[in-house]
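Enquirer: sequence below, structure please.
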Amino acid sequence: MQAVVLAAGEGTRLRPLTEDKPKGMVEVDGKPILTHCFEQLNDLGVDELLVVVGYRKEAIISHYGDEFRGIPVTYEQQREQNGLAHALLTVEKHIDDDFMLMLGDNIFEANLADVVNRHEEERADAAFLVEEVPWDEASRYGVCDTNKYGEITDVVEKPDDPPSNLVMTGFYTFTPAIIPACHLVQPSNRGEYEISEAIDLLIQSGRTIDAIRMNGWRIDVGYPADRDEAERRLQEGKLNEPECEKTVTAEGSD
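Expert: Modelled structure (predicted):
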């Protein structure tokens, strides 16, 4: 699959960390957030990175160039911050098959491969990772409404009165069917073209949508405290890694 990484954000809430760099270049545990994203997508076997840039785009382009660990990187600019559906349409001409979509301001230590595997096994038009968050935080995200069977029936972006505390996490897989859905999206109350509305259009049209519960953790790096928490967790994870067993090779006798 190709992978689209959305990294056009200015990161005003992350200031002063973003005064001289885009949000994706803020370092967490010694490397930019985007490097964490690219490494995970590399582990998932992507064959091309389509990176949507905007604010201080030169910092991203000059840092990564035209490839990352042998994976070709293509850049497109989102000139105005008009939402995730709008950002996705900036790379429309490059999308020729199923693809992954990752928000370039999230740090994941989670079961991303489960989303890709479900997409491929079920041939879903969309699959995405979801998690339960505290109710008072749900309005920060795209919120999933469910029926009594736990099936997702609706998604709504940053609602004032969330219908649930089950939210999208920023990692998705799509078929190209999401592209015409994005074209149909109308500006939200926030004046943005929301990816959640495009997904909702797929749901309402009867398309197959799968939501996979997150196993692990992720942090949306929106504030300096989020960056610090992500770094703490990554470092804690390193400390808890089991030591590799040493292999002793005995020399054979002649």
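
Enquirer: contacts, neighbours, all on C-alpha from now
Expert: Noted.

Enquirer: which residue is nearest the centroid of this structure?
Expert: For the chain, the residue nearest the mean C-alpha position is residue 102 (2.5 Å; CA atoms, centre = their mean).

Enquirer: and the one helix or strand that residue maps to, what does it pack against?
Expert: Using DSSP states H and E, residue 102 sits in strand 99-103. Applying 3 or more CA pairs under 8 Å, 6 or more residues apart in numbering; DSSP states H and E, one finds that strand 99-103 contacts strand 2-7, strand 166-174.

Enquirer: one more to line up against the first:
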Amino acid sequence: MKTVILANGEGTRLRPLTYDQPKSLISLDGRPLITHIFERLKAQHLEDIIVTVGIKGQQIIETLGNGEAFGVHLHYAISEDDPAKLPQTAGEIVKAAPSLENEPFLVIYGDTLSMTRYHDMLCIHQEKQAAITMPGIRGVPLGTSYIESEQDGRITVWEEKPTLPILANIPEFICSPDILKHPLMGYGHDFSSEVIPAYVTLQRVFIYEQLDNYHCDIGTLDRLEQAERHMRKGTLGPGIVIK
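Expert: Prediction:
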């Protein structure tokens, strides 16, 4: 199974770190963020990787090369280094299509860390004959206080930033090759907000729930700091959700 890592974004929420480097190369625990994804994939014998690049893409290619230094085999799907001409995420995936084969492939958003067991998820995908299969994790932290009140405005319940017992998606997806032919899989379309709902309507999207998973979304400076703190303490593991 080949992997597509989506890494062509601007990383605006990580500025000033991304003024002079792409998001995938920002330092996490002393090395580029994307290499942590490589490490997880290599450990599961998923060494064939296509990285989609756009903004500061040449810097990514020059830094990572063919992947030999990281024990993986890298190919690149290259878009223009121009925010006005960047494809949306569905377009990024289609850009990688020439390097894919007629078999299920894995898509990972480039600011996502987890400990998903991808081969187990692939088994679910094949068993269900799914179009898209994604990992889910329970226990999502609410970034603000939760309250309940009476009609007169009297507060009866107050919880400071509780963890909600809901099932949330980790942005990693095993996709069947036939999705590449869907009319929404194109330059100006978003994979999460357009393509996935279309397949949910067709009842072809399934969840893979792994109880010992974690989700670390390195999308903002605050989340990057949280991830660094967990890594220093050795506590980035089962049950941790940073998003």
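
Enquirer: TM value for the aligned chains?
Expert: In this superposition the chains share a TM-score of 0.75, using TM-score structural alignment, normalised by the length of the second structure; 209 aligned residues with a CA RMSD of 2.8 Å.

Enquirer: quick one on the thing from earlier: from the chain's centroid, how far away is the strand holding residue 102 of the first structure?
Expert: 6 Å (CA atoms, centre = their mean, to the nearest Å).

Enquirer: that strand maps to which residues in the second structure?
Expert: Mapped onto the second structure using TM-score structural alignment, strand 99-103 of the first structure covers residues 105-109.

Enquirer: what does the matching stretch contact?
Expert: 1-7, 93, 171-177 (CA atoms under 8 Å, 6 or more residues apart in numbering).

Enquirer: how about a cut-off of 6 Å?
Expert: 1, 2, 3, 4, 5, 6, 172, 173, 174, 175 (CA atoms under 6 Å, 6 or more residues apart in numbering).

Enquirer: okay but residue 216 of the first structure is in contact with residue 110, surely?
Expert: Yes: applying CA atoms under 6 Å, one finds residue 216 of the first structure in contact with residue 110, separated by 4.3 Å.

Enquirer: looking at the two, which is more packed in?
Expert: The residue with more neighbours, out of residue 216 of the first structure and residue 110, is residue 110; 14 against 11, by other CA atoms under 10 Å.

Enquirer: distance of that one relative to residue 26 of the first structure?
Expert: Separation of residue 110 of the first structure from residue 26 of the first structure (CA to CA, to the nearest Å) stands at 21 Å.

Enquirer: what of residue 52 of the first structure?
Expert: 16 Å.

Enquirer: so for the two, which residue has more residues nearby?
Expert: Neighbours were counted for residue 52 of the first structure and for residue 26 using other CA under 10 Å; residue 52 has more, 25 against 21.

Enquirer: wait, that one touches residue 3, no?
Expert: No: here residue 52 of the first structure does not reach residue 3: they are 10.8 Å apart, not a contact under CA under 6 Å.

Enquirer: closest one of the contacts of stretch 105-109 of the second structure to residue 236 of the second structure?
Expert: residue 172 (18.1 Å; CA to CA).

Enquirer: so what's the aligned partner of that closest one in the first structure up against?
Expert: Aligned by TM-score structural alignment, residue 172 of the second structure pairs with residue 171 of the first structure. By CA under 6 Å, 6+ apart, the contact set of residue 171 of the first structure is 101, 102, 128, 129.

Enquirer: find the nearest non-adjacent residue to the third one, please.
Expert: To tie it back to what came earlier, the one meant is residue 128 of the first structure. residue 172 (4.3 Å; CA to CA, 6 or more residues apart in numbering).

Enquirer: now do the helices in the second structure.
Expert: 33-43, 57-64, 89-95, 118-128, 196-201, 221-233 (DSSP state H).

Enquirer: quick one: the fifth one to the first structure mean distance?
Expert: Just to be clear, that refers to helix 196-201 of the second structure. For helix 196-201 of the second structure, the mean deviation from the first structure after alignment is 2.4 Å (mean CA distance after the TM-score superposition for the first structure).

Enquirer: touching, residue 49 of the first structure and residue 75? I think so.
Expert: No: using CA under 6 Å, residue 49 of the first structure is not in contact with residue 75; the gap is 8.4 Å.

Enquirer: of these two, which one has the most company?
Expert: Set residue 49 of the first structure next to residue 75 and count neighbours by other CA under 10 Å: residue 49 wins out with 25 against 20.

Enquirer: contacting residues for the more buried one?
Expert: 3, 73.

Enquirer: how near is it to residue 111 of the first structure?
Expert: Distance from residue 49 of the first structure to residue 111 of the first structure, by CA to CA: 20 Å.

Enquirer: now do residue 28 of the first structure
Expert: For residue 28 of the first structure, the distance to residue 111 of the first structure - CA to CA - is 20 Å.

Enquirer: so which of the two has more stuff around it?
Expert: residue 28 (22 against 15).

Enquirer: what sits closest to that one if chain neighbours are left out?
Expert: With CA to CA, 6+ apart as the criterion, residue 28 of the first structure has its nearest non-adjacent residue at 5.4 Å, and that residue is residue 231.

Enquirer: give me the aligned partner of the one you found over in the second structure.
Expert: By TM-score structural alignment, residue 231 of the first structure lines up with residue 228.

Enquirer: what is the burial count for its match?
Expert: Neighbour tally, residue 228 of the second structure, other CA under 10 Å: 17.

Enquirer: so who does residue 207 of the second structure touch?
Expert: 133, 134, 135.
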